[in-house]
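Asks: Turn this into a structure:
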Amino acid sequence: MSELPKGWIETEIGNLAQVVAGGTPKSGDYLNFAEPGVGIAWLTPADLSGYKQKGITNGRRDLSQKGLDSSSAKLMPKGTVLFSSRAPIGYVVIAENEICTNQGFKSFVFTEHVNSTYAYYYLKSIRDLAESWGTGTTFKELSGAVAKKLPFRLAPLNEQIRIAYKLDSILAKVDQAQTRLEKIPAILKRFRQSILAAATSGELTKEWREAEGVERRLNKYTVAQIAKDEKYSLGIGPFGSNLKVVDYRSEGHPLVFVREIRARKFGGGDTKYVDNDKFTELAAHRAKPGDLLITKMGDPPGDVAIYPETSPEAVITSDCIKLDVNRQLVNKKFTFYYLQSEHFQSQMKSITAGVAQQKVNLKNFKSLELLMPGLAEQEQAVHRIESMFSLAEKVDKQYLEAKSRLDRLTQSILAKAFRGELVPQDLTDDPAGELLDLIKAELVGIKLKTKAVPKPKKSTITKDKVEQLTFFESSEPFEEHNQVDLDVGRGDAKDSLRIHYQAEIDKAQSALKEAKFTIEQFRSVTDFKGDYGSLKALIMNLLKGIPKLSEPLLEVDSWDDKSGDYVLRLQEAK
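Replies: Sure thing, here's the model as predicted:
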């Protein structure tokens, strides 16, 4: 990063905010949830997909008090900056009221010395950095320990407020421009459809017919009738058993998939191939240059492409249709456009079936109807369609360039703000360094309204090795879990949980000898039948011992940054 402005400091965000993870109650119990706005506000990353506002009040559903109590979700105060830590990393929003989240967030509860709007914009500015710090194979995730280490540029408080106000003003104008730009793709789509509608109705070629003195005559064909009178001119890809993944090669004869028809791009780096033997075997499913290719599976099916004249013969895969047209009846390009028209696509929709995957079958596809003018008019229509579409393509290109400039502009403005260049500095502002000690002192006093209470999960423990599972949130000191009335302070053996569950403890000692383990793994080994509160109380009992009754049995071994959890072990005999 660039040099810090005078009076600023850079520190880890964990020094400025309490970093709070979330949780989800048992999803199968409907009593854990409530309608949005009725229960306790609860947020998931999915709630922020496409969300444009800076503040938020609730997600698509709330938690009930039961759901909050039974999960590790924590109720955070108004002004908390919520930051998604997975799927994806980097959504940012400010809580407009008390709220909790699922485990897809690492949220930041700042003190009054950090302006929430300032922090909101700062986190947006380092989204790429945060994402690069994520780990994971299925999807990247930012752990609590890593989230705490994110760098944070802290300006003097008054300057924070000035920066936040200026960013609100400038980025509101950028957002307005983006909103207007985002309307262009839909406008272009309607424009293209209107041109196709005019072409299929004859309106597009009306002036040509009048000038040429040609009367419009339509011929009704089915898809089967416009196919060339040759073997394999109309067909689908092979069944799965005839073309398997094991048949794919890194070179040879290309395969065509639905995704390539949809994108109208063929022969890229992801292309799969088959060898000569398989290519010969699948002769009935070959696509030749110039063939029309249609998707028979999708949401919805019916995407159309022309297989490029410069491409080698290929084999279409199972969810594709190929059509080589009879050019004595129809113009190939006009047919290509006709198949995209509302008239034809509405017919495709009528024969589409399926829930998980929408598909059409070849028999029904062959019976779909096309109303085609004469070949001369088809050719004239193609010229006019392509002329109008070229204008749309120019606008589309300008739109993409403008969108890219606006996207870069937002990041440029944010970068300028956090270099201290967006607003004038005031030398009378108290330097940020003086805030840090105040913030650290105040963080100690922040208490959330609920504690993390993860639901039990089964795990497997061996004598030699115990896998580490998360029990304590990294944002909570270990001592904070000693909030249970153990009812043992009087030294009354009769009421002691330790005495009551001594059989389970004895059973665990042999299994856990020389092992490091979590509380949840302790439950698994002992087959503990008590409720969750009793289990936690028992563990605290074993950690601290019972006055005048017993010595501690367990001790904390270490803190594991990777899992974000405390690891326990049996205390060595004294």
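Asks: make it CA atoms for all contacts and neighbour counts henceforth
Replies: Will do.
Asks: Pull out the buried positions in the helix or strand hosting residue 11.
Replies: Counting by DSSP states H and E, the element that carries residue 11 is strand 9-12. Neighbour-count burial for strand 9-12, counted by 16 or more other CA atoms under 10 Å, picks out 9, 11.
Asks: For the comparison step, fold the sequence that follows:
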Amino acid sequence: MSRELPPGWVEATFGELIHSAQNGFTGRGGVGERSMVVLRLADVEGYAFNLNDTRQLGMSLKDGELYRLNKGDLVCIRVNGSSDIVGRLIFFDSDEECAFCDHFIRIKLKDSEVNGKYISYYFRTRSARRHIESSFVSSAGQKTVSQSNLSLTSIPLPPLPEQHRIVERIEALLAKGARAKAALDALPPLLDRYRQSLLAAAFRGDLTADWRGKDNDHAIENISDIDQVIGKKRSNGDGRGENSSIPKGWVAPEGWNCVPLSSIVECYDRLRVPVSKSEREKLSGDFPYYGANGQVGWINNYIFDGSYILVTEDETFYGRVKPIAYAVEGKFWVNNHAHIIKAKSGINQEWLLYTLMRYDVIPYLTGTTGRAKLTQAALLNLPILLPPRTQQDEIARVLRIALGACDKAEETVKSLSSQHTTLTQSILAKAFRGELVPQDPADEPASVLLARIRAERGEKPKRGRARKEA
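Replies: Next comes the predicted model:
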């Protein structure tokens, strides 16, 4: 590989820097002279090992010494079905006594010659990954990289003091990025809880409490108003009036009625037709085919044409994150895993959708926890707190604004999260072009360091080579 290097840097192959390399322990358990933690692929988390749930295997004392990892060793993932994982280099940064299985290659460097973390970070770059992936050997769905192919990886080598400075700077920047990513990852659950609180407030009537108390022309205009409304409590008694059918614990605002869902919707379940996946493959077309959790395929014909609401009939309801109701429009097909309903005349269908999206149907289910069922009878008998039409319209409008803002925020979070990987690669690219930290003319040039390494390697053969290459 030819590239322009900063002053004092030199191009080296990984093989020139390796002091020794060893494939991992091939034993699969049993009684041995000693028991030792043996790291597996399952213990890898990103670019580190998680030592909280390791397993121990019996082995001989000799094998215990041969396969023991020392702090500062590099561990390469030798074989896996995923191209993204094979060739990944992990810096072993623990004092815990561990061995490693034969899915790995242990690589030892000399701290006095090269910074192991510098090498491990370089192996995360796109240029290093391209070389490694080009040398994979594939068999039975598994991809393998060998010691010899790893050794051919070209590495831009700066002076040793600069390697230390680069590593320190990379780690500082990546730590900031990790904190930002953690903050972003925490936002979607918060947004989801906020959505649920909005829907619950709308269902109880809290969302339009102030609106009802003034006049029907007053509108809630922004999210800050919504937040204030959600936190307020009504003080007008239990609000039940003559609604004797209101479930225990529910409170109906003044002017609202508790009615069964059947009184405000038309149900079209009788028109549903399930089509097996194999049959759909023969009938593939341009019309969406819907099931319990949304669209599950395409088909060449349609049953329904218009605006409807689909409600999950049989799926995982316990611990569910997805809404149980969603809107569909246009020409489409529905199988028998989703109920299909439409609001009757005089009912705002958007308000109805929001009412059903997070409805707690658990008390109305039949069947087992793993595959519970919301029967048509149970669905149509669900009690609904029905506001006057003007309030339905206002609730729908407010939720459309608030939930739309949540959706936009979530899209922004996704976009920023996807940029995290790009940012990491940008940091690494700058680091290995010599742009992350300044060069120091007082540092011993890397060419002198490499010449010394080559001279030492020429004086004595490499020790601890693997008994068998991948």
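Asks: Which strands or helices does the strand holding residue 11 of the first structure pack on?
Replies: Secondary structure elements in contact with strand 9-12 of the first structure, counted by 3 or more CA pairs under 8 Å, 6 or more residues apart in numbering; DSSP states H and E, are strand 151-154.
Asks: Tell me the counterpart residues of the helix or strand following the strand it packs on in the second structure, please.
Replies: Helices and strands here follow DSSP H and E; after strand 151-154 of the first structure, the next one along the chain is helix 157-181. Mapping helix 157-181 of the first structure onto the second structure (TM-score structural alignment) gives residues 160-184.
Asks: State the distance from the residue nearest to the spatial centre of the second structure to residue 178 of the second structure.
Replies: Closest residue to the average C-alpha location of the second structure: residue 185 at 8.7 Å, with CA atoms, centre = their mean. Counting by CA to CA, to the nearest Å, the gap between residue 185 of the second structure and residue 178 of the second structure amounts to 10 Å.
Asks: which residues of the stretch 101-250 of the first structure fall in strands?
Replies: Using DSSP state E, counting those that start in this stretch, the strands of the stretch 101-250 of the first structure run over residues 107-110, 151-154, 219-222, 234-236.
Asks: moving C-terminal of the top helix by length along the first structure, what's the next helix or strand?
Replies: Determined from DSSP state H, the single longest helix within the first structure is helix 375-417. Tracing the chain C-terminally past helix 375-417 of the first structure and defining elements by DSSP H and E, one meets helix 433-444 next.
Asks: relative to helix 157-181, how tilted is that next one?
Replies: 80 degrees (axes from the mean of the first three to the mean of the last three CA atoms, to 10 degrees).
Asks: which residues sit against helix 433-444 of the first structure?
Replies: Contacts of helix 433-444 of the first structure with the rest of the structure, by CA atoms under 8 Å, 6 or more residues apart in numbering, involve 7-9, 15-18, 110-111, 113, 156.
Asks: Can you tell me which of the residues you listed comes closest to residue 213 of the first structure?
Replies: Taking CA to CA as the measure, residue 110 is the one of the contacts of helix 433-444 of the first structure closest to residue 213 of the first structure, at 78.0 Å.
Asks: Skipping its backbone neighbours, what lies nearest the closest one in space?
Replies: residue 17 (4.5 Å; CA to CA, 6 or more residues apart in numbering).
Asks: Now do the SS call for residue 54 of the second structure.
Replies: With DSSP: H, G, I helix; E, B strand; the rest coil as the basis, residue 54 of the second structure sits in coil.
Asks: Residue in the first structure paired with it?
Replies: By TM-score structural alignment, residue 54 of the second structure lines up with residue 61.
Asks: Surely that match is in contact with residue 33?
Replies: Yes - in terms of CA atoms under 8 Å, residue 61 of the first structure counts as a neighbour of residue 33; the distance is 6.9 Å.
Asks: and the residue lying closest to residue 28 of the second structure once chain neighbours are set aside, what is it in contact with?
Replies: Using CA to CA, 6+ apart and skipping residues adjacent in sequence, the residue nearest residue 28 of the second structure is residue 57, 7.3 Å away. Residues in contact with residue 57 of the second structure, defined by CA under 8 Å, 6+ apart, are 28-31, 35-38.
Asks: quick revisit: now do the contacts for the residue nearest to residue 110 of the first structure.
Replies: Contact partners of residue 17 of the first structure, counting by CA under 8 Å, 6+ apart, are 108-111, 443.
Asks: Of all pairs in those, which one is the farthest apart?
Replies: 108 and 443 (11.2 Å).
Asks: Now do the shared contacts for those two.
Replies: In contact with both residue 108 of the first structure and residue 443: 17-18, using CA under 8 Å, 6+ apart.
Asks: Neighbour count: the two, which is higher?
Replies: Shown here are residue 108 of the first structure and residue 443; by other CA atoms under 10 Å, residue 108 has more neighbours (26 against 18).
Asks: hang on, the more buried one packs against residue 21?
Replies: No - Residue 108 of the first structure lies out of contact with residue 21 (CA under 8 Å); the separation is 9.2 Å.
Asks: Translate residue 426 of the first structure into the numbering of the second structure.
Replies: Residue 426 of the first structure maps onto residue 440 in the second structure, by TM-score structural alignment.
Asks: and its match, what does it touch?
Replies: By CA under 8 Å, 6+ apart, the contact set of residue 440 of the second structure is residue 162.
Asks: Can you list which of the contacts of residue 57 of the second structure carry over to the first structure?
Replies: Comparing the contacts of residue 57 of the second structure with the first structure on both residues aligned by TM-score structural alignment, their matches' CA atoms under 8 Å, the contacts found in both are 31, 35-36.
Asks: For ChimeraX, write the select line for the buried members of the residues you listed.
Replies: Restricted to buried positions by 16+ other CA under 10 Å, the ChimeraX selection for those reads:
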select :35,36
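Asks: Just the ones of the kept ones among the contacts of residue 57 of the second structure in helices?
Replies: Among those, no residue falls in helices (DSSP H).
Asks: any chance of the kept ones among the contacts of residue 57 of the second structure in a markdown table, with distance to residue 316 of the second structure too?
Replies: Putting these into a markdown table (distance: CA to CA, whole Å) gives the following:
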| residue | distance to residue 316 of the second structure |
| --- | --- |
| 31 | 44 |
| 35 | 42 |
| 36 | 41 |
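Asks: Identify, from the kept ones among the contacts of residue 57 of the second structure, the entry nearest to residue 143 of the second structure.
Replies: residue 36 (27.7 Å).
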